[in-house]
Structures are given as structure tokens and as C-alpha cells.
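Enquirer: coordinates only, sequence not included:
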């Protein structure tokens, strides 16, 4: 068979002005084109304590921009989330509001050994939308209110810290009849914000940027440190997005966000 020969004529040389125009158009198109995500971008499902809601959303956005991976966030009380994990909920990473449950997750086979670490150190605040309500510990000793909101101390470490504070001040028995419990610290905040309770113990992170009302930052010697630990769950050992999220959470970019929301970190404390 004879070879197929295609004849062609050499194109006339392109003028410099036309070449410059085409080059500018190509560069402009590249600049306007949306960024190409990494081909290996993945997704991880993260269970988070409710107090960390706002900080976590900002961290997830930064994580996606930096790595191309997506973090799907689910919020709740630490105790409730742990129960879901124990029942097989499809989470990859667990960010608790205490150190106890991540350690327990490892001990019971739900967490990867050696993966737990403290990502934030929480603080509690006695807060009221009423600018004249909170005047420090004396507000609690006076008891001149009908309802004091706290998170459920059985499932929420911030609620446990609130009880410890009341006990340390010697007012728990006098006030226990006035306590109303939220399922988690987010619901507790809503109770106070909507004035279903005159005041309540909330997370400092929930008040960042807010100027209204009155508050008392509870001294940390009145309650056990709220060490918030994270753990990589066993079901996610092969999930690169989950591992990347844990690494990102340990890094300086996430740490800056965490501290901006009023939390301490091991780096800021040490």
C-alpha cells in the first residue's frame, strides 16, 4: 500500500502585534480560569463538639483551600457523638470537648493508637444579655435570678466545668433547683440568648466578637482544665483526606484560627 502523503503549505509568518494579542488572550484566559483541584482530592467526615462550631467552619474552609480536600462537619455534645461512633456512625475524625473520650475511643478500638492530641483548651464564661446582671462570683452567691443555664454535665465537658465551678464557690446546693440544662453548649447558649434563662455558663469562644450583655470569665482554678482532644478513628486509617485534616489541625494556620476564637492551645500554653 502506498503511503498517504499530505501536502501542506507553510503558513505566512505571524505579525508581532497579532502574536502579542494572542499571547495576552491566552494568559488572560489562564488567570480567569478557576483553579484546578488536586486529582486526589478526597472527603473526610468529622464529628465535633458543639462549642467548636464557628472555629471548625473556618478551619474547614481554610483546609479545603489549602489541600483541595473537603471536611464534612457534624456537631453535637461529646457524649452523644461518642455514642454514635460506638454504634458505627461513619466518622473519620473525632474532635471532643474533653480528653477522656478520645482516650476511651483508642482503648475500645474505635481510635488509632497514638493519634490523640490536644487541639484546643476551652474556657467557660458566666454570661447574660442583661448588661447589669453578671457581676462576677457575687452574682451566683446572691442567687437573684430564676434560671441558670448549663450544658448537660453527663455528656458535655463544659457543663461538667460549670458544676465544678458552682461546687468550688459553695453555691451548688443553693442553686441546683434553678439549673436548666441544654443538650450541649450550643443549646445552652441559645437558652440564654433567647432569655429563656437569665444567665448561663457558655464557652468563651461563643462570645468572641460580641459586646452586648455582661460576663465573667471564670478563673481556671475553679474547674478542671477543659482539654479538648482529637483522635483519628480506626475506620479512617486508609483515608488520606482524614489524615490530612488531622495534620492541618496541628499546623500553624489552624492554630491561629483556634486562638482567635478564644481557645488556648498546647503551643500557646507551653
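Expert: On my side now, so go ahead. Bear in mind that the values here come from a model prediction, so they are computed numbers and not experimental data.
Enquirer: contacts, neighbours, all on C-alpha from now
Expert: Noted.
Enquirer: check the offset of stretch 138-158 from the chain's centre.
Expert: Computed by Cα atoms, centre = their mean, to the nearest Å, the chain-centroid distance of stretch 138-158 equals 24 Å.
Enquirer: quick one, strands of the stretch 51-200 of the chain?
Expert: Here the stretch 51-200 of the chain has its strands, by DSSP state E, counting those that start in this stretch, at 70-76, 93-95, 117-122, 124-128, 148-151, 179-182, 199-203.
Enquirer: for the third one, enumerate the helices and strands it packs against.
Expert: Using 3 or more Cα pairs under 8 Å, 6 or more residues apart in numbering; DSSP states H and E as the contact criterion, the neighbours of strand 117-122 among helices and strands are strand 226-232, helix 266-269.
Enquirer: what is the neighbour count of the closest residue to residue 161 other than its chain neighbours?
Expert: Leaving aside its sequence neighbours, residue 161 sits nearest to residue 223 (Cα to Cα, 6 or more residues apart in numbering; 5.4 Å). Residue 223 has 20 neighbouring residues, counting by other Cα atoms under 10 Å.
Enquirer: okay, now the one to match up with it:
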């Protein structure tokens, strides 16, 4: 008998049981959606009484873990192709998939005034390190490579790229000063309609494929009322307001 070994997961209990009949739902969440999900989860518990336990990571890695039997019941991906693939392979509750957010890519530096509003800092090429997420596992990393290609800068900056396993690690490289700037999810540096710190260029959407982020109920969650309730909650006005406050579109 072959035993499957899973990569370590950071399981974060976000909510406490609020009612005797409340259920618990295990959710895999793309790293870029960490802060909005934590905010949504708090309201979700208050309004439904359900408990939510989330793991945050790269969409590509979650796909592999789900295929290997990881106990997730709901998947909030950073793209629309991975949930669609799981759907086509019979690993989801048919009809449950929908786009919960459209992501925005940003070129960001922790230093105020370092990144200009037009992204000219990329063309000037005066930096030593440019952080991006792994384009094979993270849709925001793929979008970053598309931007560089469209601007004709791929060869120019290739030797300066530092690659994070996911968008959280790409952000951390910049926030800790290990890279002067990097491509991150706008939601990581944006809150309540404004930049939280540093300086940024909000990348025009025409420079990369749309970052449509889909949610879906996985096979293990098809009979869990908390899983069904969570997807309905994500479609509602409270979740929409939080999502938009972090710079996403709906």
C-alpha cells in the first residue's frame, strides 16, 4: 500500500463554533486572498454560526494536494482554470463554481516614492532584485511574466528575478528588503480604497490575462451545510464590500 505524503499546511482556525448545530468547513484559499478571507470569515461566523478552518497557499500546490486526498471541502483559487479542471475531473460539486473576485496585479516597493505611477522603474532597470511568485504554481506570478513579456523586458530583468513559492513569499521578499520591488497582488498592499504603505504601480489589466478567481465546493464538501453556506455568503453584499475594499473587482 502506497502512503501519500502531503506538504505541510498552515491550518489557521479562524472562527469559533457559534451554535450547537453549526458545522465546520475546511477551506483551501489562494495566498493573495488571505486578508480579505480573514475579514469575511469573521462576518461569516457571526451571521451563520459555522466554523471555518483555512489553509493559505499557492493554487497549483493546492490542486496537487486535493488530487492526493487533502481534506479540503471548499477551494478559493487564484485563477479560474484550476477549479474548472477539478470540475472536469469529477472532483467538485457540479454547478457550484463561480468567480468570487477578479484580481489586480501591482508592482510594489516597501519604499515610499520608489515605484512611480507608470511603472517606469522597470524600464530604468536600476534595481538589483525583482520579486515574483512562481509562475507555474501562482497565477499572479504568471501574470507578472506576461507583463514583462508585453513590455519587452523579459531578457533585461531575467537575472534579477527572485521567485517566491507563492504570492505571499513574493510579497515578503519585498517587505523585508530582500528585493527592492516586486509584483504582488494589490490586495496585499491595499485596504479601504488606498495604498497601505510604500509605493506602487497598479498594472493595467490589458498587460496580462484576466486574473479571474473562482471558488468551488469540492467533493468532500458536497454534503456539508457549512460549505454550501460559505459559497452563498461569498456571493452576498457583505463579502462583496470587503472584496472590493481590498482592490478586487467583482
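Expert: All right, it came through fine. It should be emphasised that the depicted structure is a prediction, and the values quoted were computed from it without experimental measurement.
Enquirer: what do we get in structure 2 for the residue nearest to residue 161 of structure 1?
Expert: Using TM-score structural alignment as the criterion, residue 223 of structure 1 maps onto residue 208 of structure 2.
Enquirer: again with residue 263 of structure 1
Expert: Residue correspondence to structure 2 (TM-score structural alignment): residue 263 of structure 1 is matched to residue 248.
Enquirer: quick check: that match touching residue 100?
Expert: No - assessed by Cα atoms under 8 Å, residue 248 of structure 2 is found out of contact with residue 100, at 9.5 Å.
Enquirer: go through the helices and strands packed on strand 117-122 of structure 1 and pick out the most buried.
Expert: Per-stretch averages of neighbours, counted by mean count of other Cα atoms under 10 Å, single out strand 226-232 among these, with a mean of 25.
Enquirer: please spell out which residues along the helix or strand following that strand are buried.
Expert: Next in sequence after strand 226-232 of structure 1, counting helices and strands by DSSP states H and E, comes helix 240-250. Across helix 240-250 of structure 1, burial judged by 16 or more other Cα atoms under 10 Å covers 240-246, 248-250.
Enquirer: counterpart of helix 240-250 of structure 1 in structure 2, which residues?
Expert: Counting by TM-score structural alignment, helix 240-250 of structure 1 pairs with residues 225-235 of structure 2.
Enquirer: ok, residue 116 of structure 2 - contacts?
Expert: 199-201 (Cα atoms under 8 Å, 6 or more residues apart in numbering).
Enquirer: can you check residue 220 of structure 1 too?
Expert: Contact analysis of residue 220 of structure 1 by Cα under 8 Å, 6+ apart lists residue 123.
Enquirer: can we see that at 10 Å?
Expert: 122-124, 161, 165, 226 (Cα atoms under 10 Å, 6 or more residues apart in numbering).
Enquirer: cool, and residue 185 of structure 1?
Expert: Residue 185 of structure 1 neighbours (Cα under 10 Å, 6+ apart): 49-52, 76-77, 149-152, 156-159, 191, 201-203, 206.
Enquirer: now do residue 231 of structure 1
Expert: 92-96, 99, 101-103, 105-106, 110-119, 246.
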